[in-house]
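Participant: turn this into a model:
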Amino acid sequence: MELTDAGPVVLLAVLALVVFGLVVAGWPRWGSRVGRAVVRGVQVVLLNVLVLALAGAALNDQYLFYSSWGDLFGSRSTSVQVHHGGTSPEVVSAPVSGPGLRGVAAPAVLPPLPQPGSRLQTYTVVDSRSNAEGQVYVHLPVGYDPRSSRTYPVILGLHGFPSGPRGFLKLDFLSSVDALTAEGRLAPSIVVVPRIDTPASLDTECVNGGAGQPQTDTWLAHDIPAWTVHHFHVKQTRTSWATLGYSYGAWCAASLSMRHPDVFGAAVVLLGYFRPDFSAAYDPLTAASGRGYDLVTMARTAPPPVAMWVLTSREDPLSYPTTSKFLSVARSPLDVTGTVLAHGGHRDSVFTPYVPAALVWLAQTLPGFRA
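Facilitator: Presented below is the predicted three-dimensional model:
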């Protein structure tokens, strides 16, 4: 019986009613006066404990202060590790609908690198399907050779807002990838860091708007992966593609993986959230069309076969409310590994120390990233 099920509330309510009935009925009626008084006192104390526990369970059911028993009993710890949903083998072996990248044909000869000899390549990518144009950085593994037939797994790195691809590069992601690769704990990987929002000044929340509006979901889930296949030697199976993001980029990472499991097999979500958080100036989704982007509802009603590493903090007003709800409802074949911090707000210094652990998890979870 999970903490967030209806079971604890129902059980506590039934027990409270039973004890209340015993108190009202004056049970037991036999024994000495002192003995009956002691039993009655115990019943009253127990009734109060049950009522308080019932109130706590009901409040937790409403506001989700704790997402699991482990979360509850570890609440005094600096961090709590939780696991919800399925297992990694389920994610790897589960069938998914959709073409993925199997239908994208890699060219016989790749285009030349714009900065030959450099591990960091810079592009401006234009795509007519999503009517998007944005800067894309590509970080290549040591020894990458365009003339070789060796293929690599891909991490799609997603920045925050307001920011851009350079904001992602300034953090510890690429150095962590290099360090773990050198230690033999992560397969050599290509990291693709696109501009999320096109135009750059608009917080699109990585969704497709209506006619004439940005198609950011298509840009990131289809156009950028296809462009990557056309420019680099990459593996084209879902177990070799993952999203990784922080804050707004973490929401995008979660949304892309859950909505497109045929392309992405895993996501690393650092201080993200699980429902769109539009600004007052732009909300392209109506109540009807926006349901597909409610990842909490998706995790409960139609969980995809995706593995997810999630970091949140109880003191983070943006990340924690929807993340705690998401953790409480995630079920198989969705496989969620979570770390809930007791302290720390919404800032880079909170998630940076956990980047290596998230990448090690990725290497242990998806076959394409195993060293």
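Participant: okay, CA-based contacts and neighbour counts for the rest of this
Facilitator: Noted.
Participant: just give me the neighbour total for residue 132.
Facilitator: 18 (other Cα atoms under 10 Å).
Participant: do I have it right that it meets residue 126?
Facilitator: Yes - with contact defined as Cα atoms under 8 Å, residue 132 counts as touching residue 126 (5.8 Å).
Participant: and the helices in the protein, which stretches?
Facilitator: 7-25, 33-63, 69-73, 88-93, 165-169, 173-182, 216-218, 224-231, 248-259, 295-301, 320-329, 348-351, 355-365 (DSSP state H).
Participant: here's the other one to compare against:
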Amino acid sequence: MGLTSNTVLALAVLAAVALFAATIWLWPRLSRRSRRAVLGRVGLLLATQLALFAAAGLAANKSFLFYGSWADLLGREQEMGVVVDHSLSSAHIKVTGKQRPDVPGGSRAAVGGQIQQVVIEGEKSGIDTPAYVYLPPEYFQAAYAKKTFPATVVLTGYPGTAENLIKGLKYPRTAHQQAKDGKMQPMILVMLRPTVAPPRDTECADVPGGPRTETFFAEDLPAAVSEAYRVGTEPRNWGFMGNSTGGYCALKIALHHPERYAAGAGLSAYYKAAEDVTTGDLFHGNSKERNRANLLWSLDHLPQGKSSFLVTTSRQGEGNLKGTLDFVEKVKAPARVSSITLDSGGHNFNTWNREIPPALVWMSGRLSAA
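Facilitator: The predicted model follows:
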């Protein structure tokens, strides 16, 4: 039974419940002051606490995928990665592996599509980062052999792992099902985390003397993907979406680079760059760049392009409600804005999984193939 399996989590929860019940049942018998009774009380309390911590830890790990296996948890996963060159590798994208999407018929690329593990090399930024590229089934079908596809960059929050986008947020499976149901067009997804210069959170900015993250996302990534895959180079071919920090980055890049991205979707996004111990000094006293990183300020003071935006929030549970309403109000033509407002939903995977299906459909409607 794997570390992230439902069976292991269920057994841990049952053990915690059973020990709690045993503690309640046996406590009167252990109320004496004898050494045996005291040791019994201590043992039951410790066992119950450990079971509760184990259940909570397994649940958190299942949601956020900190560890993928028991060997990973125990530090025994020592096998070195193997670089594999494939025919689709290009000058700036190296394919290092392939995996099946979690969809019916996933063993055949022409039926279930394919997820490729890649390393993207940024020519201008000098940033190299791992990512996953989801290719829809149509990409491998003869009828589409000479056709291009729209592409969307998908980011996690900070710190996040790109694997969360596949296992926790289920982007490939959702995109596959939505396209199969005729709700969206087949679309390539480029999935990664915003932390392309770990462990620093750069807020997708070009840091003076530091990582040029904005350059990577705005210029290097779309150029590299269009070079390696059948994706166009026009703004209408490209979208950007993400949750939390990834949502802020998606809105920021689409807002400041309408010549590159036609649409940006921010799920539970915030609208002003964070500045804390994880970011370090992002702007080095440059007030112009600090203001530019404030999306609400940018909407008020900078020209708005033809990009489309989607923002999400909830009336109860999210802290970005006011900022989201302000963002919607400040978007002016030729830009366009749409929103999703849930009655209730926190800053978590459950909320984002309720927003991703309609967000992908919205994104598909804003993009087109070359």
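Participant: just to revisit the earlier point, possible to save the helices of structure 1 as JSON lines with mean neighbour count and distance to residue 270 of structure 1?
Facilitator: Formatted as JSON lines, the helices of structure 1 follow (neighbours: other Cα atoms under 10 Å; distance: least, Cα to Cα, whole Å):
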{"stretch": "helix 7-25", "mean neighbour count": "16", "distance to residue 270 of structure 1": "30"}
{"stretch": "helix 33-63", "mean neighbour count": "15", "distance to residue 270 of structure 1": "22"}
{"stretch": "helix 69-73", "mean neighbour count": "14", "distance to residue 270 of structure 1": "18"}
{"stretch": "helix 88-93", "mean neighbour count": "18", "distance to residue 270 of structure 1": "20"}
{"stretch": "helix 165-169", "mean neighbour count": "17", "distance to residue 270 of structure 1": "13"}
{"stretch": "helix 173-182", "mean neighbour count": "17", "distance to residue 270 of structure 1": "12"}
{"stretch": "helix 216-218", "mean neighbour count": "22", "distance to residue 270 of structure 1": "19"}
{"stretch": "helix 224-231", "mean neighbour count": "18", "distance to residue 270 of structure 1": "22"}
{"stretch": "helix 248-259", "mean neighbour count": "28", "distance to residue 270 of structure 1": "6"}
{"stretch": "helix 295-301", "mean neighbour count": "20", "distance to residue 270 of structure 1": "16"}
{"stretch": "helix 320-329", "mean neighbour count": "23", "distance to residue 270 of structure 1": "11"}
{"stretch": "helix 348-351", "mean neighbour count": "16", "distance to residue 270 of structure 1": "6"}
{"stretch": "helix 355-365", "mean neighbour count": "19", "distance to residue 270 of structure 1": "9"}
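Participant: quick one, which of those helices is nearest to residue 340 of structure 1?
Facilitator: Evaluated over those, closeness to residue 340 of structure 1 peaks at helix 69-73, with 7.8 Å, by Cα to Cα.
Participant: before we move on, the earlier item: okay, the helices of structure 1 in TSV with distance to residue 269 of structure 1 next?
Facilitator: TSV is the format used below for those (distance: least, Cα to Cα, whole Å):
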stretch	distance to residue 269 of structure 1
helix 7-25	30
helix 33-63	22
helix 69-73	18
helix 88-93	17
helix 165-169	14
helix 173-182	13
helix 216-218	17
helix 224-231	19
helix 248-259	5
helix 295-301	13
helix 320-329	10
helix 348-351	10
helix 355-365	9
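Participant: between the ones you listed, which one is closest to residue 81 of structure 1.
Facilitator: helix 69-73 (7.5 Å).
Participant: other SSEs contacting that closest one?
Facilitator: On a contact count with 3 or more Cα pairs under 8 Å, 6 or more residues apart in numbering; DSSP states H and E, helix 69-73 of structure 1 meets strand 79-85.
Participant: the strand it packs on: which residues count as buried?
Facilitator: Neighbour counts over strand 79-85 of structure 1 (16 or more other Cα atoms under 10 Å) mark 79, 80, 82, 83, 84, 85 as buried.
Participant: how near is the third one to residue 8 of structure 1?
Facilitator: For residue 82 of structure 1, the distance to residue 8 of structure 1 equals 19 Å [Cα to Cα, to the nearest Å].
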